[in-house]
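A.B. asks: Predicted model and sequence follow; I will ask about them next.
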Amino acid sequence: MTADFVVARNPDPESTLPYLLRIPLGDGVILKARETWPRTAKVYCHRVEEWPEDAEIVERVAVRSCLRRGAAIELVLDRSRENRSQLVLTRTRGRETIFWQTARTNKQARPAVAVPSARASAVRDLEIHVDDRERYAYRFARQQVVVRRSRLAAGDYAILEDGGVVATVERKSLTDLVSSLTSGRLRFQLGELAAVPRAAVVVEDRYSAVFKLDHVRPAAVADGLAECQVRWPAVPVFFAETRPLAEEWTYRFLAAARVGRLEDQHGAAVVASLASAPELAPAPPTPAEVRVWAAAQGLVVSDRGRVPQRLVTAYLDARESGPAGPAG
């Protein structure tokens, strides 16, 4: 059993967790992980039974200490930076859940916002198609959305019309973005997205995280992203900071794209009339309005205090039935 902490590439091409971790605790703890280190957020991990023989080693670091304390494994590496972390073992709905965190990511403030549940402007009965190859897909549970699984020609979330994609969003983690950019795959994806009338890429991280990358030159990633935006200006790459915000942005983008499509087909005025909110009920009368009406009808009402409900009801009945003369 090695006393090193080892990071390798996950050879399983269908896994959404691209890295393997080997923790020197007991007989060894082997995990799949989304990142090579929890730099900007907690990293979700999942257990693996065996270490694959053909795993490509990305990093090997000597370990100063690795101890189990209750529900956590405290890992200290023999290096000056990014050396202390903790793996927290919990259970969610009866299943083991593991999060890899550092003191920084554990204390890092979440965005001081509450994701709104209000429907996107001028949109009703929005139907979003999710690519059936997308794992851990957005559910849009906070929004009034019908979600359907489909095989999409471009992107991960889309609005379809007559069987074709009219608006789509490609979702990426920072790791996936960097991997697809350095391998050249992102350019092919952007070419496919550019063929859609309205398309975008949303990244579940901050743009600043690009400049904290260790295993690739940050400047090369920044240059590559800039070149992609110059070459495909109609496909914006949006950094949404967190997964919930990326999901919210995807919903708003697709909703706006649907409105734009309807406006192209029918005109803005028609779309506004179709999507307008139902007419609101008239506001209740003020006490002053009821007193003026009651005095005109020769009804006795005090100048102060609460207006009797019978007078309010009589006023509303008179308003609905039309003008009436003074009581005789």
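C.D. replies: Received the coordinates, thanks.

A.B. asks: Every contact and neighbour count from this point should use C-alpha atoms.
C.D. replies: Fine.

A.B. asks: Quick one: end-to-end distance for stretch 233-246.
C.D. replies: Start-to-end span of stretch 233-246 (CA to CA, to the nearest Å) is 20 Å.

A.B. asks: What residues sit buried inside the lengthiest helix in the chain?
C.D. replies: Scanning the chain for the longest helix, with DSSP state H as the assignment, gives helix 243-266. For helix 243-266, the neighbour count (16 or more other CA atoms under 10 Å) marks 243, 245-261 as buried.

A.B. asks: quick one: contacts of that helix?
C.D. replies: 115, 120-123, 126, 128, 138, 140, 157-159, 166-169, 198, 202-205, 239-240, 268, 270-271 (CA atoms under 8 Å, 6 or more residues apart in numbering).

A.B. asks: immediately after that helix, which helix or strand?
C.D. replies: Using DSSP states H and E, the helix or strand that follows helix 243-266 in sequence is helix 268-275.

A.B. asks: Please work out the angle formed by the directions of that following helix and helix 243-266.
C.D. replies: 120 degrees (axes from the mean of the first three to the mean of the last three CA atoms, to 10 degrees).

A.B. asks: Structure two is appended below for comparative analysis:
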Amino acid sequence: MPDDFVIARNPDPDSTLPYLLRIPLASGAVVLKARDTWPRTSKVYCHRAEEWPADAEVVERVGVRSCTRRGASIDLVLDRGRENRSQLVFAQAKGRPVIFWQSARTTRQARPAVAVPTARPSGIVDLEVTVDTHERYPWTFSDRQATVRRGALACGDYGVVRDDRLLAVVERKSLADLASSLSSGKLRYQLGELASVPRAAVVVEERYAEVFRHEHVRASVFADGLAECQVRWPSVPIVFCETRKLAQEWAFRFLGAALRAHLDDEGGAARVEELVAAGPLAPVSPATGPSAAELRVWAAAHGFEVSAKGRVPAAVRAAYDAALASATEGS
């Protein structure tokens, strides 16, 4: 019987591969560094590790049904109901050896041919992302210009906090979690909480097309439920991203844009405060002189052409004032 399959955190803080995998081959266990804890939505890049640390911080430990090397790959079958079959493939990419961890799902699933940009989000030099303490296997933003810290969030999984105030938050969901929370009604409570944050979103690590292929929830029920949620909470978009990488990228850009908007709001308020305060307005003087209707009657009697609507010309008013002054002097 093979040893257990173990996932631990990589103790090297500078590594872009945050996890260690202990693969229990019959000839002896091997250790790999990995970018993620399972190939859920895309192949996971792995690299050879130097050693398994004696005081490893174990993330997950699972029994193994079989672990066999077949040619340039290792077939791994875990002793659990879901996410149990995978394969580690040794290949060449651009002339150098690489290792990819894949599952049947990620092998057959179509992938968008996109290159994710590396520029900072909305001009933010170093975005600090708070990851909720209850989030398991979180995005690491390791290849992004961001600082990640753990902390308790009132809602959501990833947030931007400034002066102890939650400015923006992202709730991450797999398609299975989305279907479960929608069916149980939990999603509605979550959206209600997210709507209390100035800027919030739900990001799903899957394509929208998969909503109509779900095994346990009827397609029409699933789609209608999501539409109803969006109508009820329009300020919290539900965004579908094809891969985990793209979901992380969308959240990274969203949180950066939210922080930029907050800083712009703060800057605008500060600029307004710098302006000189205006004094109080003088009270409105009571109206004096004839009304416009009276001026029109006088103008018509004295040969002036004045339209029936609009403003009375200043020349007519001046002529009236002169005539009134002359009459007053004559009396």
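C.D. replies: Thanks, I have it. Predicted, not measured: the structure shown is a model, and the values here were computed from it.

A.B. asks: Can you give me the TM-score here?
C.D. replies: The TM-score (TM-score structural alignment, normalised by the length of structure 1) is 0.54; 204 aligned residues with a CA RMSD of 3.6 Å.

A.B. asks: mind listing the helices for structure 1?
C.D. replies: Using DSSP H, the helices assigned to structure 1 run over residues 103-107, 174-183, 185-194, 218-231, 243-266, 268-275, 287-296, 309-321.

A.B. asks: Have a look at how far, on average, the fourth one is from structure 2.
C.D. replies: Superposed on structure 2, helix 218-231 of structure 1 shows a mean distance of 0.6 Å to its aligned residues (mean CA distance after the TM-score superposition for structure 1).

A.B. asks: Now do that helix: which elements does it pack against?
C.D. replies: In terms of contacts (3 or more CA pairs under 8 Å, 6 or more residues apart in numbering; DSSP states H and E), helix 218-231 of structure 1 is packed against helix 174-183.

A.B. asks: Contacts for stretch 195-214 of structure 1, please.
C.D. replies: By CA under 8 Å, 6+ apart, the residues outside stretch 195-214 of structure 1 that reach it are 39-40, 154, 165-174, 177, 193, 218-219, 221-222, 234-243, 245-246, 250, 257.

A.B. asks: Distance from that stretch to the middle of the chain?
C.D. replies: Distance, stretch centre to chain centre, for stretch 195-214 of structure 1: 13 Å (CA atoms, centre = their mean, to the nearest Å).

A.B. asks: next one: stretch 222-241 of structure 2
C.D. replies: Distance, stretch centre to chain centre, for stretch 222-241 of structure 2: 14 Å (CA atoms, centre = their mean).

A.B. asks: before we move on, what about stretch 214-228 of structure 1?
C.D. replies: 24 Å.

A.B. asks: Return the set of buried residues in the top strand by length along structure 1.
C.D. replies: Longest among the strand segments of structure 1 by residue count, using DSSP state E, is strand 56-69. Buried residues in strand 56-69 of structure 1, counted by 16+ other CA under 10 Å: 63, 66.

A.B. asks: The helices of structure 1: which one's closest to residue 58 of structure 1?
C.D. replies: helix 174-183 (13.5 Å; CA to CA).

A.B. asks: residues in contact with the closest one?
C.D. replies: Contact with helix 174-183 of structure 1 is made by 34, 35, 186, 187, 203, 204, 205, 209, 210, 221, 224, 225, as judged by CA under 8 Å, 6+ apart.

A.B. asks: Can you select the buried ones from the residues you listed in PyMOL?
C.D. replies: Paste this into PyMOL to select the buried members of these, with burial taken from 16+ other CA under 10 Å:
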select buried, resi 34+35+186+187+203+204+205+210+221+224+225
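
A.B. asks: of all the contacts of helix 174-183 of structure 1, which comes closest to residue 312 of structure 1?
C.D. replies: Nearest to residue 312 of structure 1 among these, with distances taken as CA to CA, is residue 204, at 55.2 Å.

A.B. asks: Residue 156 of structure 2 matches what in structure 1?
C.D. replies: Aligned by TM-score structural alignment, residue 156 of structure 2 pairs with residue 155 of structure 1.

A.B. asks: Near the closest residue to its match other than its chain neighbours, how many other residues are there?
C.D. replies: Closest residue to residue 155 of structure 1 apart from its sequence neighbours, by CA to CA, 6 or more residues apart in numbering: residue 170 at 4.2 Å. Residue 170 of structure 1 has 21 neighbouring residues, counting by other CA atoms under 10 Å.

A.B. asks: quick revisit: Throw together a ChimeraX command that grabs the buried residues out of the contacts of helix 243-266 of structure 1.
C.D. replies: Buried members of the contacts of helix 243-266 of structure 1 can be picked out in ChimeraX with the line below, counting by 16+ other CA under 10 Å:
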select :120,122,123,126,128,138,140,157,158,159,166,167,168,169,198,202,203,204,205,239,240,271
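
A.B. asks: any idea how far residue 182 of structure 1 is from residue 217 of structure 1?
C.D. replies: Residue 217 of structure 1 sits 10 Å away from residue 182 of structure 1, going by CA to CA.

A.B. asks: Compare those two (neighbour count), which wins?
C.D. replies: Applying other CA under 10 Å to residue 217 of structure 1 and residue 182 shows that residue 182 carries more neighbours, namely 15 against 12.

A.B. asks: where do the strands sit along the stretch 1-150 of structure 1?
C.D. replies: Per DSSP state E, counting those that start in this stretch, the stretch 1-150 of structure 1 carries strands over the ranges 4-9, 19-23, 29-33, 43-47, 56-69, 72-77, 84-92, 95-101, 126-131, 145-150.

A.B. asks: If anything else comes up later, I'll come back, but that's it for now.
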